[in-house]
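Colleague: show me the folded form of this:
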Amino acid sequence: MFLLELAKANRKSFYLLLWMGTLPLLVSSVITYYALSYEENIRLFGAMEWFAFFLLSCFSMGLALTPTTFIAIVTGYFLGIQAVIPMLIAYLIASFIGYNLTHFIDKGTFINSLRAVPSVSDFIQKLNTRQFGLIVLSRISPVLPFAIMNVVLPVIGIRLRSFLLAGFLGMLPRTLLFIWVGSQAKTLKTLLEKGERNSFLEVSFVLLLIISIMGFYVYLKNIISKKLEKGTKKEN
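Modeller: Sure, this is the predicted structure:
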């Protein structure tokens, strides 16, 4: 019942979440088609063309039109290690755009709905006391989409400064990994259409997943333990 009421009270936020969960897959399919069709032309891009590409990527990632992993792989394929710095800058700008877009649409209604339920409000408050770790773990996880977390983290009250700094640190290993994967690909067609098996990628993916799962486990365990300890003290 609570979830139904929450969804009704925050329709815009849920629509935004749906958008950011599905649209990147559709748009990346279109970009894949054009990237394969004009690969030779893209290889002739100069500094201005790549500047325009990364500038557009800031908005496409921030507005959830393209997955960050997809952009990292493609730029890694064409630029190699040179893609690292502009890609990280693009991530920061995209995070800023996504954060402010969520606040513009949500306007604090979601967090206010959660605060209406004491138990949930208390849990959210505990999460926000350790924002930095939560954001790093959210960003480092290879199974939590960048766009989805651009909605989830702001609506639970994460501060912008923590969101950007911790998010940058969390995205760093993923960025380096997928740029490297792109740089090692033999052909763009194999990389984008069929995928390219890579033992290093598979091991790294599993490693990042384990790190994020164990991190979330320890993080949430500490919060729950403190809550139980606080409850016991009140009873005594």
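Colleague: please count neighbours and contacts with C-alpha atoms only from this point.
Modeller: Noted.
Colleague: relative to Lys226, how far out is the most centrally placed residue in the chain?
Modeller: The chain has Phe146 as the residue nearest its centroid, 1.5 Å off, counting by CA atoms, centre = their mean. Distance, Phe146 to Lys226, by CA to CA, to the nearest Å: 30 Å.
Colleague: and if you look at Ile140?
Modeller: 25 Å.
Colleague: compare these two (neighbour count), which wins?
Modeller: Ile140 (24 against 13; other CA atoms under 10 Å).
Colleague: my read: that one touches Leu208, true?
Modeller: Yes: distance between Ile140 and Leu208: 6.6 Å, which falls inside the contact criterion (CA atoms under 8 Å).
Colleague: now stretch 65-84: buried residues?
Modeller: For stretch 65-84, the neighbour count (16 or more other CA atoms under 10 Å) marks 65-80, 83-84 as buried.
Colleague: one more: stretch 134-152?
Modeller: Neighbour count says stretch 134-152 has 134-142, 145-152 buried, by 16+ other CA under 10 Å.
Colleague: swap in stretch 46-60?
Modeller: 50, 54-55, 57-60.
Colleague: any idea how far it is from the chain center?
Modeller: Relative to its parent chain, stretch 46-60 has a centroid offset of 20 Å by CA atoms, centre = their mean, to the nearest Å.
Colleague: stretch 210-219 too?
Modeller: 17 Å.
Colleague: got a list of contacts for that stretch?
Modeller: Around stretch 210-219, the neighbours that count as contacts under CA atoms under 8 Å, 6 or more residues apart in numbering are 133-134, 137-138, 140-141.
Colleague: likewise for stretch 115-131?
Modeller: Stretch 115-131 is contacted from outside by 114, 134, 156-158, 162, 223, using CA under 8 Å, 6+ apart.
Colleague: ok, 10 Å please
Modeller: 2, 109, 111-114, 133-134, 153, 156-159, 162-163, 166, 219-220, 222-224, 226-227 (CA atoms under 10 Å, 6 or more residues apart in numbering).
Colleague: which of those are buried?
Modeller: By neighbour count, with 16+ other CA under 10 Å, those hold 109, 111, 113-114, 133-134, 153, 156-158, 162-163, 166, 219-220, 223 as buried.
Colleague: okay, and which of the residues you listed map to strands?
Modeller: Using DSSP state E, no member of the buried ones among the contacts of stretch 115-131 falls in strands.
Colleague: to compare against the first, here's the next sequence to fold:
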Amino acid sequence: MNKKPSIFKRFKQIYSENPSIFWAIVWVSLMPSIGSLIVLQWFYSKGNDFILFDLEHPLSLVLYITGSTLLMGFALLPTTFLSVLSGFMFGWSSLPYLIVGYTLASIIGYSLGTKMGHNSLEILLQQYPKAADLIRHKRKRMGWLVAFVRLSPVIPFALSNILFALLKAGLKNVIWAGLWGMLPRTILAFFTGIVADSLYQALKRKEENWQLLLIGLLFLLSAWGIYRFFTNGSSSAYRKSS
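Modeller: The predicted structure is shown next:
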């Protein structure tokens, strides 16, 4: 009886055949935190310059949308950090423009992940036909998975873009379902920035009890949705693959 290769060996095979996806995962795991520290230090030394940054001015608006798109799309800053910063600096007026920014960022992240991912997921699942069949069986319902993953307060935006690319979730699902999944956590982060007396206080995220409760509910709803996505109807998929 042949022994199945370990997950470690599968990842090693993926790295040998497609090292770009490995380094992409490393990048999206580390760079947003590094970027946050850099921007935070810069903000405290140059933050007063933002007083002249008026989003009602067309050029400022274009710069804001372009900047937020590139910062999130290339995983230079996490969405939560940028949401808190935007809420603190510009208030609710910047929310629609940030939504435009992270929608465009989703397109960038998903497109890059698709180009780098190639057949990495297929390699990982070669010895797990039931799991591969389950994913194929759920292909038409990927929008639900995208929405619930985006809803989670603990799954990073940039990392989820790579996950969606590997799963071939579809750009339409990433844009539309991802939009509705991101809204609750984005609005909560915005509100945190708006009510804070300082950016430091906002980023410490010492929420009121109702905010902590809401974060917990978002996490539980996301976990329930992801669980239901993979378990609902999975038995029939398993029977077909047996």
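Colleague: may I have the TM-score of the superposed chains?
Modeller: Once superposed, the chains reach a TM-score of 0.89 (TM-score structural alignment, normalised by the length of the first structure), with 230 aligned residues with a CA RMSD of 1.9 Å.
Colleague: of the buried ones among the contacts of stretch 115-131 of the first structure, which belong to helices?
Modeller: When DSSP state H defines the helices, the subset of these inside them is 109, 111, 113-114, 133-134, 153, 162-163, 166, 219-220, 223.
Colleague: turn these into TSV, columns for distance to Glu39 of the first structure.
Modeller: Below are these laid out as TSV (distance: CA to CA, whole Å):
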residue	distance to Glu39 of the first structure
Thr109	45
Ile111	45
Ser113	49
Leu114	48
Gly133	40
Leu134	39
Leu153	36
Ser162	38
Phe163	35
Ala166	35
Tyr219	44
Leu220	46
Ile223	50
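Colleague: of those residues, closest to Ala94 of the first structure?
Modeller: Using CA to CA, Phe163 comes nearest to Ala94 of the first structure of those, at 11.7 Å.
Colleague: so what corresponds to the closest one in the second structure?
Modeller: In the second structure, the residue paired with Phe163 of the first structure is Val174, using TM-score structural alignment.
Colleague: surely its match is in contact with Tyr110?
Modeller: Yes: if you go by CA atoms under 10 Å, Val174 of the second structure and Tyr110 touch, sitting 7.7 Å apart.
Colleague: who touches both of those two?
Modeller: Contacts common to Val174 of the second structure and Tyr110, judged by CA under 10 Å, 6+ apart, are 160-161, 164-165, 168.
Colleague: nearest to Ala105 of the second structure, of those?
Modeller: Nearest member of these to Ala105 of the second structure, counting by CA to CA, is Asn161, at 9.4 Å.
Colleague: can you name the residues that contact the equivalent of that closest one over in the first structure?
Modeller: The equivalent of Asn161 of the second structure in the first structure is Asn150 (alignment by TM-score structural alignment). Listed by CA under 10 Å, 6+ apart, the contact set of Asn150 of the first structure reads 17, 20, 62-64, 94-102, 139, 163, 167.
Colleague: in helices, which of the residues you listed appear?
Modeller: Using DSSP H, those in helices are 17, 20, 62, 94-102, 139, 163, 167.
Colleague: and the match of Asn161 of the second structure, helix, strand or coil?
Modeller: Assigned state for Asn150 of the first structure: helix (three-state reduction, DSSP: H, G, I helix; E, B strand; the rest coil).
Colleague: measure it to Ser13 of the first structure for me?
Modeller: 11 Å.
Colleague: could you find the closest non-adjacent residue to the counterpart of Ser28 of the first structure in the second structure?
Modeller: Matched by TM-score structural alignment, Ser28 of the first structure corresponds to Ser36 in the second structure. Closest residue in space to Ser36 of the second structure, ignoring its immediate chain neighbours: Leu77 at 5.9 Å, by CA to CA, 6 or more residues apart in numbering.
Colleague: the alignment partner in the first structure of the one you found: helix or strand, and which one exactly?
Modeller: Here Leu77 of the second structure is matched to Thr66 in the first structure, going by TM-score structural alignment. Counting by DSSP states H and E, no helix or strand carries Thr66 of the first structure.
Colleague: check contacts around Thr66 of the first structure.
Modeller: By CA under 10 Å, 6+ apart, the residues touching Thr66 of the first structure are 20, 22-29, 31, 57-60, 146-147.
Colleague: in helices only, show me those.
Modeller: Of the contacts of Thr66 of the first structure, the ones assigned to helices by DSSP H are 20, 22-29, 31, 57-60, 146-147.
Colleague: quick one: which of those residues is nearest Phe200 of the first structure?
Modeller: Phe146 (22.1 Å).
Colleague: ok, now which ones touch the closest one?
Modeller: 20-21, 61-62, 64, 66-69, 91, 94-95, 98, 138-140, 167, 171.
Colleague: at 7 Å instead, please
Modeller: 68, 139 (CA atoms under 7 Å, 6 or more residues apart in numbering).
Colleague: kindly report the same for Ser152 of the second structure.
Modeller: 218-219, 222.
Colleague: could you dump these to a markdown table with distance to Glu207 of the second structure?
Modeller: Listed next are these as a markdown table, based on distance: CA to CA, whole Å:
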| residue | distance to Glu207 of the second structure |
| --- | --- |
| Leu218 | 15 |
| Phe219 | 16 |
| Ser222 | 20 |
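Colleague: most surrounded residue in those residues?
Modeller: Ranking those using other CA under 10 Å puts Ser222 first, with 23 neighbours.
Colleague: element containing the equivalent of that residue over in the first structure, please.
Modeller: Alignment note (TM-score structural alignment): Ser222 of the second structure maps to Ser212 of the first structure. Assessed by DSSP H and E, Ser212 of the first structure sits inside helix 199-235.
Colleague: any buried residues in that helix, and which?
Modeller: 204-205, 208-209, 212, 215-216, 219-220, 223.
Colleague: count the residues that sit near the nearest residue to Leu124 of the second structure once chain neighbours are set aside.
Modeller: In space, and not counting its chain neighbours, Leu124 of the second structure is closest to Arg10: 5.5 Å by CA to CA, 6+ apart. Here the number of neighbours of Arg10 of the second structure (other CA under 10 Å) works out to 19.
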